[in-house]
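Trainee: Would you be able to build a 3D model of this:
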Amino acid sequence: MTPTTAAEGPPGAGASRPPRSRPRIHRAWFVAVVTFVTIIGAAAFRSLPGLLIDPLNEEFGWSRGTIGLAVSVNLALYGLTAPFAAALMDRFGIRRVVAVALVVIAAGSGLTVWMDSAWQLLLCWGLLVGLGSGSMALAFAATVTNRWFTARRGLVTGILTAASASGQLIFLPLLSWIVEAHKWRPAAVTVALAALAVVPFVWLLRDHPADVGTTPYGSEEFVEKPPPVTGAARRTVGVLFKAVRTGPFWLLAGTFAICGASTNGLVQTHFVPAAHDHGMPITAAASLLAVVGVFDVVGTVASGWFTDRFDARRLLAVYYALRGISLLFLPMLLAPSVHPPMIFFIVFYGLDWVATVPPTLALCREHYGEDSAIVFGWVLASHQVGAALVAFLGGVARDTFGSYDVVWYASGALCAAAALMALVIRRRHADAGLVAGLA
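Mentor: Below is the predicted model:
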């Protein structure tokens, strides 16, 4: 909808409501803070899968491939749900969609304590937690950023993306201690309670600046709240059909699939059991992964700042190249105890963990305009499909070869390919005719 101001049209002729007097701190920053806290609280479900592989293998005798399959279903649904979640937020509002998603996550995690068959793991952790987490994935951050900010979008995207890493920092050491001291079931209950605990924060959110009579941050014009968009599924699929006719979509989807494969699918799922294979205690390995979250916050916020100032394509190329180099060295660093080279890897890798998100989202905005949140949802789907494949294949490789080495090397090579793909993404003006229907 085209922005309008109160000066347009005579009184009573449909003129927009003028903004209220602005507080010293713009309301958009309050919304960003609440969103940050919500994502932190919901991050518990992302911290647990890697901690469950060994306990479930020992208790039930399920292979790592079987457990990895449940994680794979979780990650795939996380991604495939995201584009529909963005459209559902346009239809029903942010608060309703995210609140329901958190309740579904709590149900899926809580029900696992009674499971005794592998199909129940697929149902609870794979299906329910996957659907719930996908409904409040990065599309949530993208929707909030697009509606509430016209300036500092790169920085805000970086901050909200870093929220997930901050949650990982909080929950990984706690959950690893619970798993080691009290087994895995209390840890699953903790995830369920954490998801429920942030539901009240969601109700503090407002869906649009017009709800509180203000303008988006960085805009001088009051923007009316658009009416609910019906046909969410149809619109989501329609946006996909338009996007797939453009070259940038395939390059963004391909690079982000490799991003997911080399982070959520590989390191987040398999780092703890891989380190444990080399004699490192689970709590020590989980703490290292939590430290990744510390530097992830720094790297992602910095990446958002860089994205506001530099070519997003070149940033992506640098990020993927550095990530690939670090993964090639990891098999040589795993040992029974923590040592300085491993700490260097953790810091280096943490800075790059999801630094790819702000430039990827910026390129989606550049090429796809108002539909960028939905397009980014589909790009995120490719991220999670890549993660799902490696979560499953990583477990199969461990069962087959007795180690994860081949997976580390393959992921490093894929990151090199992603760096090259990022460099060949064309600028917006080169594709204007192809994407005009999306903007």
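Trainee: from here on, contacts and neighbour counts on C-alpha atoms
Mentor: Fine.
Trainee: tell me the contacts of the spatially most central residue of the chain?
Mentor: Taking Cα atoms, centre = their mean, the centroid of the chain lies closest to Leu138, which sits 4.4 Å from it. Remark: with contacts taken as Cα atoms under 8 Å, 6 or more residues apart in numbering, Leu138 is in contact with Ala82, Thr161, Gly377, Leu380.
Trainee: Another for comparison:
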Amino acid sequence: IGFGTGLTALVLAAIISTRSFTEKRGLVVGILTAAVATGQLVFLPFASMLIEKYGWRTALVPSLVAIGLAALAVLFLMAERPSSVGLRAYGETADSPSQPAPAAPAGNPVMRAFRTLGEAARNPSFWLLAGSFFICGLSTNGLVQTHFIPLCVDYGLQAVAAASVLAMMGVFDFFGTIASGYLSDRVDSRKLLFWYYGLRGLSLLWLPFSTFTIYGLSIFAVFYGLDWIATVPPTVKLAGSVFGREKAGLVFGWIFASHQLGAAIAALGGGLSKTYLLTYAPAFWVAGAACLLAAVFSLMVGRKSGGAQTAPAAA
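Mentor: Coordinates of the predicted model:
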């Protein structure tokens, strides 16, 4: 499951947006990323019903069918890049003719990925993006998605009610991510990430002190849900701006790997906090403080001591 998730992860959104669009890339990434939340909203309630009535094996069938149909659609309907079918990328004009498709890269693709990592690692912006996205994974998939419901149960909330709050986050995540894509085409992506991580950090620091009523948790769900995956469009834009269109997909793949590593560490850390400290609160405080650090990292991307280096607000 982890291998398949990695192959179909948000890296695809980065590749499609950088290869096929020269304008409105952020909005494209926002729409594709918001589809993650939409898929959860569509499949999870249906899957829960199937599990309850027929068991988990039956519940896998609709997902397998949907994956198969999506694979066929990509295979027969999608081009590798616009130039391979004689088209220009969206936003290119006759004055800026489309670039010919580059020759297929030679050599082992695994070694090519590691060579790209070595090249990117020499740029401080890579470590800033990877570090901030590590914290993104730590504060979302690893912590909230894994430990939010048990945290609420510890404070006397029913698991079903806590799951409803989590679903509410998914609703606001859908709108927040599309809005983030729209904004990343118009506002400096570094500033967007600063606000996203900063507000997320404050919400996580506040959560253990909330009343854990439906009202209080609903407020948290709105603020936290709006930027759950909203960090993706500006991060993709920055990766493309700093490392170029052709390398953006591979570089973002490594950045996304740091996201998943952060998620794994937070999932373990939250469990250890509950086991040895008998509370999840320290895990949420650490994640909140880390998000504030990520906000600072975001402002430093593409900059040298003398000023701005790259990373324009729109590309």
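Trainee: What would you report as the TM-score here?
Mentor: The TM-score (TM-score structural alignment, normalised by the length of structure 2) is 0.87; 302 aligned residues with a Cα RMSD of 2.3 Å.
Trainee: hmm, back to that, which residue in structure 2 aligns with the residue nearest to the centre of structure 1?
Mentor: Structural alignment (TM-score structural alignment) places Leu138 of structure 1 against Leu10 in structure 2.
Trainee: what's the spacing between that match and Ile16 of structure 2?
Mentor: 10 Å (Cα to Cα, to the nearest Å).
Trainee: hmm, back to that, name only those of the contacts of Leu138 of structure 1 that count as buried.
Mentor: In these, burial by neighbour count holds for Ala82, Thr161, Gly377, Leu380, counting by 16 or more other Cα atoms under 10 Å.
Trainee: how far away is the match of Leu138 of structure 1 from Thr211 of structure 2?
Mentor: For Leu10 of structure 2 relative to Thr211 of structure 2 (Cα to Cα), the value is 35 Å.
Trainee: before we move on, the earlier item: tell me which of the contacts of Leu138 of structure 1 is nearest to Leu266 of structure 1?
Mentor: Lowest distance from Leu266 of structure 1 to those (Cα to Cα) belongs to Leu380, with 16.4 Å.
Trainee: Could you verify my assumption that Phe133 of structure 2 touches Gly253?
Mentor: No. Counting by Cα atoms under 8 Å, Phe133 of structure 2 stays clear of Gly253, with 11.3 Å between them.
Trainee: before we move on, back to that, just put the contacts of Leu138 of structure 1 in a markdown table and tack on secondary structure and distance to Leu69 of structure 1.
Mentor: Formatted as a markdown table, the contacts of Leu138 of structure 1 follow (DSSP: H, G, I helix; E, B strand; the rest coil; distance: Cα to Cα, whole Å):
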| residue | secondary structure | distance to Leu69 of structure 1 |
| --- | --- | --- |
| Ala82 | helix | 20 |
| Thr161 | helix | 26 |
| Gly377 | helix | 23 |
| Leu380 | helix | 19 |
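Trainee: Now flag whichever of those is closest to Ile346 of structure 1.
Mentor: Thr161 (18.6 Å).
Trainee: Show me what the closest one aligns to in structure 2.
Mentor: Superposed on structure 2 with TM-score structural alignment, Thr161 of structure 1 falls opposite Thr33.
Trainee: need the contact list for its match.
Mentor: Thr33 of structure 2 neighbours (Cα under 8 Å, 6+ apart): Leu10, Ala13, Thr177, Ile178, Ile229, Val232, Pro233.
Trainee: How about Tyr90 of structure 2?
Mentor: Ser20, Phe21, Thr22, Glu23.
Trainee: Distance check, the second one against Ala35 of structure 2.
Mentor: Spelled out, that is Phe21 of structure 2. Using Cα to Cα, Phe21 of structure 2 is found at 19 Å from Ala35 of structure 2.
Trainee: what span of structure 1 lines up against stretch 271-287 of structure 2?
Mentor: Using TM-score structural alignment, stretch 271-287 of structure 2 lines up with residues 395-411 of structure 1.
Trainee: end to end, how far does the matching stretch reach?
Mentor: 14 Å.
Trainee: can you check stretch 197-209 of structure 1 too?
Mentor: First residue to last in stretch 197-209 of structure 1 (Cα to Cα) measures 26 Å.
Trainee: swap in stretch 300-316 of structure 1?
Mentor: One end of stretch 300-316 of structure 1 sits 12 Å from the other (Cα to Cα).
Trainee: In structure 2, which residues correspond to it?
Mentor: Under TM-score structural alignment, stretch 300-316 of structure 1 corresponds to residues 177-193 of structure 2.
Trainee: Name the residues that touch that stretch?
Mentor: Stretch 177-193 of structure 2 is contacted from outside by 23-31, 33-34, 226-235, 237-238, 295, 298-301, 312-315, using Cα under 8 Å, 6+ apart.
Trainee: next one: stretch 116-123 of structure 2
Mentor: With Cα under 8 Å, 6+ apart as the criterion, stretch 116-123 of structure 2 contacts Phe126, Trp127, Phe243, Lys247, Leu250, Val251, Trp254.
Trainee: All set now, cheers.
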